[in-house]
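A.B. asks: Okay, here's the prediction I keep looking at, along with the sequence it came from:
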Amino acid sequence: MTKSGSSNKKELLPEQREGLLKALKARFEKNMNRHEGLEWASVQAKLEANAEKLWSLHEMESTGGEPDVVGQDNKTGEYIFYDCSAESPKGRRSICYDRAALEARKEHKPHNNAVEMAADMGIELLTEEQYRELQQLGNFDLKTSSWVVTPAIIRKLGGALFCDRRYDTVFVYHNGADSYYGARGFRGSLRV
C-alpha cells in the first residue's frame, strides 16, 4: 500500500488531491459512455466533501486501477466508481484471495490478499454481477483476470472465484483461494 499523507489519517496532501482530481476529471471526460447524463462538477463536489473517499480513490489510482464513475445510485445519490484499467490493476496482482488462504500456504506465500487489500484501501471487491456490468462498458481483462466476491459455501470448501474476458465473452472460473498468479489481481468499487 502507498503512503498517501503525512499521518495515519486517510487524507491526501493538497498536491496529491489536485493531481488526483485532475486525473479523474480527464478520465471522466474521455469516457463519457461510462456515465451518460452525469456531470463532472457534481461528482467533484461530492469528492471534495469527502476526504476519506478521495483517499480511497487515490489508493485505487496509485495501484493502477484507473477508477472512473460508472453510474449513480438513484436512491442515495451516491456516485459509483469501478476500477476501469484495461487489465487487472498492476499494483494488486500476485495475491491470493483472503487472509485464511494466505495463512494456509506453507511456502511461497504471496505478499498480500485481495480481501484485506481492498478493505485497507476502503473499497469493495467487485461482485460477479458488477464485473459483468463493467464489461458492458468496454473490454477489460483480455490478458489478465480478477478475483471477485466469492459465495461463502465455495470459500468454505477452499475455493474462490475470478473472472476475465476471452473470445468476446465474460468467463467466471474457480481456483483454490490460496493460488496466486502474476496476471491475477482484483478490481474494486467505491461509492461516494
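C.D. replies: Now that the structure is in, tell me what you want to look at. Residues are numbered from 1 along each chain as shown.
A.B. asks: C-alpha only now, for contacts and for neighbours.
C.D. replies: OK.
A.B. asks: Report the contact partners of the residue nearest to V69 when sequence neighbours are not counted.
C.D. replies: Computed as C-alpha to C-alpha, 6 or more residues apart in numbering, the closest residue to V69 that is not its neighbour in sequence is F81, at 4.3 Å. Applying C-alpha atoms under 8 Å, 6 or more residues apart in numbering to F81 gives the contacts P67, D68, V69, V70, G71, S189, L190, R191, V192.
A.B. asks: For Q72, see how far away F81 is.
C.D. replies: Per C-alpha to C-alpha, to the nearest Å, F81 is found 9 Å from Q72.
A.B. asks: do the same with V148
C.D. replies: Taking C-alpha to C-alpha, one finds V148 at 21 Å from Q72.
A.B. asks: With E36 instead?
C.D. replies: 10 Å.
A.B. asks: Alongside the first one, take a look at this:
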Amino acid sequence: MKPPKMSKETSMKGAETQKKLAPDQREELLRVLSARFHKHMNRHKGLEWAEVKPKLEANASKLWSLHEMERTGGEPDVVGHDNKTGEYLFVDCSPETPQGRTSVCYDREGLESRKEHKPKNTAMDMAAAMGIELLTEEQYQELQQLGDFDTKTSSWIKAPAEMRKLGGALYGDRRYGRVFVGHNGAQSYYGARAFRGSLRV
C-alpha cells in the first residue's frame, strides 16, 4: 500500500516540527547562552539578558538554529542589537573556526566543479539548512574587534556576487596580530576551515 500523499501544508508543518527543540534541550541551550552572555559582556555592552531571553523563548525556529550553531561548535553569542527592528544579532564566537563544519567548499557550484575528492557538503548549503547566514567581510572584521578569532584556523565569509561569478570566494583569519581576508577558488576545502554564521532574533 502506498503511503498517503502529504499536502503542502502538512509537509510544512512537519518541517516546522523538526525545527523545534525538546523541552530539556531548550532549557539547556538557554542556560549555556545565558552563561556565555554574562561571561563576555564586552561583546554586547549595554544589553541585558533579561531582554534577550524572551525573544528566544518566543521563537522556536530561531532557538533550533542557535542549537545547530552550538552543536557544530560555533559558540553563538549576542554581538549587537538593531534599534529599528528590535532584533538581536547572534554570531559564532568560538575562538577557532567551528569544528563541526570543517572540510566544506564554499557553495554547491564550487563542489560540483570538482572532478574528484569532493567534500560532503558546502558552507552555503550548511548555513541554509541551519537557518543562518555566512558572515560578510564587514561582520567578520567587526567580530575580530571583540577578540582574537581564527588564530590557527580560517573561516569562509560571504563572497560578493561579482567575485563569485569569476569563480572566487573569500575567507578570513588572524595571523601575527592582524586580521587578513584572503581568496580561494570556491571549490577549495580544508580541514582547518569552516564558516562563521549570523542569526537575527
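C.D. replies: All right, it came through fine. This is a predicted model, so every value here is computed, not measured.
A.B. asks: between E36 and Q72 of the first structure, who's got more neighbours?
C.D. replies: Q72 (18 against 11; other C-alpha atoms under 10 Å).
A.B. asks: Which residue in the second structure aligns with that one?
C.D. replies: Under the alignment by TM-score structural alignment, Q72 of the first structure pairs with H81 in the second structure.
A.B. asks: burial measure for E48 of the first structure, as a count.
C.D. replies: When counting by other C-alpha under 10 Å, one arrives at 13 neighbours for E48 of the first structure.
A.B. asks: same check, this time on P54 of the second structure
C.D. replies: 10.
A.B. asks: And E103 of the first structure, by the same measure?
C.D. replies: 12.
A.B. asks: The helix or strand containing it vs the second structure, mean deviation?
C.D. replies: Element membership for E103 of the first structure, per DSSP states H and E: helix 99-104. For helix 99-104 of the first structure, the mean distance to aligned residues of the second structure following superposition is 0.7 Å (mean C-alpha distance after the TM-score superposition for the first structure).
A.B. asks: so that helix matches what in the second structure?
C.D. replies: Per TM-score structural alignment, the counterpart of helix 99-104 of the first structure in the second structure is residues 108-113.
A.B. asks: Helices along the first structure, start to end?
C.D. replies: Using DSSP state H, the helices of the first structure run over 14-30, 40-48, 51-62, 99-104, 114-121, 128-135, 152-156.
A.B. asks: burial measure for I132 of the second structure, as a count.
C.D. replies: By other C-alpha under 10 Å, the residues close to I132 of the second structure number 22.
A.B. asks: swap in the one 3 residues further on?
C.D. replies: Neighbourhood size, L135 of the second structure [other C-alpha under 10 Å]: 22.
A.B. asks: I95 of the first structure too?
C.D. replies: Close neighbours of I95 of the first structure, defined as other C-alpha under 10 Å, add up to 28.
A.B. asks: OK, contacts around it?
C.D. replies: I95 of the first structure is in contact with P110, H111, N112, N113, A114, S179, Y180, Y181, R184, G185, counting by C-alpha under 8 Å, 6+ apart.
A.B. asks: switch the cut-off to 10 Å
C.D. replies: I95 of the first structure sits next to 101-102, 109-115, 117, 147, 177-186 when contact means C-alpha atoms under 10 Å, 6 or more residues apart in numbering.
A.B. asks: now the residue nearest to the spatial centre of the first structure: how far from H108 of the first structure?
C.D. replies: Nearest to the geometric centre of the first structure sits G188, at 2.1 Å (C-alpha atoms, centre = their mean). From G188 of the first structure over to H108 of the first structure the distance is 26 Å, taken as C-alpha to C-alpha.
A.B. asks: Surely L111 of the second structure touches G167?
C.D. replies: No: using C-alpha atoms under 10 Å, L111 of the second structure is not in contact with G167, being 11.5 Å away.
A.B. asks: quick one: which of the two has more around it?
C.D. replies: Neighbour count, other C-alpha under 10 Å: between L111 of the second structure and G167, L111 has more, with 22 against 15.
A.B. asks: who's in contact with that one?
C.D. replies: Here L111 of the second structure is in contact with V104, C105, H117, K118, P119, K120, N121, T122, A186, Q187, S188, Y189 (criterion: C-alpha under 10 Å, 6+ apart).
A.B. asks: how about a markdown table for the residues you listed, with distance to G131 of the second structure added?
C.D. replies: Shown next, in a markdown table, are the contacts of L111 of the second structure (distance: C-alpha to C-alpha, whole Å):
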| residue | distance to G131 of the second structure |
| --- | --- |
| V104 | 17 |
| C105 | 18 |
| H117 | 27 |
| K118 | 24 |
| P119 | 21 |
| K120 | 19 |
| N121 | 16 |
| T122 | 14 |
| A186 | 21 |
| Q187 | 22 |
| S188 | 23 |
| Y189 | 22 |
